[in-house]
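Colleague: Fold the following, please.
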Amino acid sequence: MVFLAKIGVYAFPVVLLVVPMYAWFKGVRVYETFVKGAEEGFQIVLSILPYLVAIFVAISCLRGSGGLDLLSRALGVVLKPLGIPPDILPLLITRPISGSGALAVTGDLLKTYGPDSPMGLLASILQGATDTTFYVVTLYFGSVGVRKTRHALAACLIGDFFGFLTGFLIWRRLVF
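Modeller: Got it, this is the predicted structure:
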C-alpha cells in the first residue's frame, strides 16, 4: 500500500518532466506548442461560456422562483406510493440539469438526514448514477454549433431514468 501511495505522489511530477523532455528530443518546439494549445483552449472556453451562463441562469431562476419545490410536490404524489421518498425529488429534478445544483441538494440531504442514513445513502447513490443531461447536451452540442440534436436528448433522458431506477433498486436492496 505504501508503494501505491508513493506512485501517486511522484506520478504527476514525473509526467510533467518526461513528456516535455520527450517532445523536445523529438524536435517539437515545446513552449510554442504549449502556448498555441493554450490559445486554442482559451478560444474554446470563450465559445462555451454563453451556454454555461444560460444554463446556470435558468437553474437559478427555477430554484429562486420556487418552481423546483412546486415540481417536487407534484411528483411526490405520484412517486410516494412507489416507495420513493418525497425528499429525494429535488435531487431527481436537479441532477439532469446541474451537477453543482444536485451536489447542493445532496449536501442538504446529508446535513438533514446524515451520511449513513438510508436517505443519505440514496442521495449518494443517485448522485453518482446519472449525469447532468441538459448541461452536457447544451454544452457539447452548442459548442460545436449543432442546432438539431435529433434523438440525443430523449436518449439521454431515458438513460437518466434507468440510472435512477437502477440506483433505487440498489438502494432498496442495500437498505431493506
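Colleague: C-alpha from now on. contacts and neighbour counts both.
Modeller: OK.
Colleague: okay, which residue is most central for the chain?
Modeller: By C-alpha atoms, centre = their mean, the chain has its centre lying nearest to Gly99, at 4.0 Å.
Colleague: how many other residues sit next to Phe12?
Modeller: Applying other C-alpha atoms under 10 Å, we find 11 residues neighbouring Phe12.
Colleague: can you tell me the distance between the two ends of stretch 59-77?
Modeller: Using C-alpha to C-alpha, to the nearest Å, the span of stretch 59-77 from its first residue to its last is 23 Å.
Colleague: Let's compare: structure for the following, please.
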Amino acid sequence: MILPDLKTPLLWALGLGLVAALATAGIERTRAAGARADLASEKADRAKENTARAMAALVDLQRVVALVANHAKTQQENVNAFETRLKTLDDRRRTVAAERDRLRKQYNDFAARDRDQAAADPAACQRVADRSAVLAAMAARSRELLEGGRLVVEGRDNEVRLLLGTVKNDRALLAPP
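Modeller: A predicted model of the protein is given here:
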C-alpha cells in the first residue's frame, strides 16, 4: 500500500488559506481607503458649508453695520435739528422778554404821564390813572403769558418732532431686511 503524500494537500490548503488571508486583507484595505476618501469628502463638504455660513454671517454683519451707521447718522441729524430749534426758541424767548420789558415800560410811562396830567383834578383823574396803570399791567402780563404759552407749545412740538424722528429711525433699524 502506498501512503498518500500528505504534504501536497497540506501545502494546497496552506496556500489557499494564505491567498484567502491576502484577499481579505486587500478587501479591508480597499474598504479603509474608501472610508478615508468618504471622510475626506465629508470634511471638504463641511468646510464648504462652514465657509458658506461664515460668508453669509459676514454679509449679514456688513448689512447690520451699515444699518447701525445709517441709524447713528440719522439720529445725529435729528439731535442737531432739535438743538437748532431749541436755540431758535431760546433766541425768540429773549426777543419776547425784551419786547415784554419794552411794553411794560411804555405802559408804565403812559400811566405816569396820565397821573401827572391828572394832578389838576385829583379825584377824577386819579381813578383814570389807577385804571390806566391796572390796564397797562394786565396788558403786559397778558402778552407775556400769550408769548410764553406759544413758546411752550413750540418747544413741545420740537420735542415731539425729535421723538418721532427717533422712533422712525429706530423702526428703520429694526425692520426686517
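Colleague: Quick check: TM-score for this pair?
Modeller: TM-score of the superposed chains, computed with TM-score structural alignment, normalised by the length of the first structure, equals 0.27; 75 aligned residues with a C-alpha RMSD of 5.0 Å.
Colleague: name the element Asp60 of the second structure belongs to?
Modeller: Secondary-structure assignment from DSSP states H and E places Asp60 of the second structure in helix 7-117.
Colleague: where does the residue nearest to the centre of the first structure sit relative to Thr33 of the first structure, distance-wise?
Modeller: Distance of Gly99 of the first structure to Thr33 of the first structure, given as C-alpha to C-alpha: 33 Å.
Colleague: Check the offset of the longest helix anywhere in the first structure from the chain's centre.
Modeller: Among the segments of the first structure that qualify as a helix by DSSP state H, the longest is helix 30-64. Distance, stretch centre to chain centre, for helix 30-64 of the first structure: 16 Å (C-alpha atoms, centre = their mean, to the nearest Å).
Colleague: Show me what that helix is packed against.
Modeller: Packing partners of helix 30-64 of the first structure (3 or more C-alpha pairs under 8 Å, 6 or more residues apart in numbering; DSSP states H and E): helix 2-25, helix 133-143.
Colleague: Look up how far Thr8 of the second structure lies from Val167 of the second structure.
Modeller: 98 Å.
Colleague: burial count for the closest residue to Glu144 of the second structure other than its chain neighbours?
Modeller: Sequence neighbours aside, Arg100 is the residue nearest to Glu144 of the second structure in space, at 6.3 Å (criterion: C-alpha to C-alpha, 6 or more residues apart in numbering). As a burial measure, Arg100 of the second structure scores 19 neighbours (other C-alpha under 10 Å).
Colleague: ok so, going back, immediately after the helix holding Asp60 of the second structure, which helix or strand?
Modeller: The element immediately downstream of helix 7-117 of the second structure (helix or strand, assigned by DSSP H and E) is helix 122-174.
Colleague: still on that earlier bit, okay, Val167 and Thr8 of the second structure: which has more neighbours?
Modeller: For Val167 of the second structure versus Thr8, neighbours defined as other C-alpha under 10 Å are more numerous around Val167 (13 against 10).
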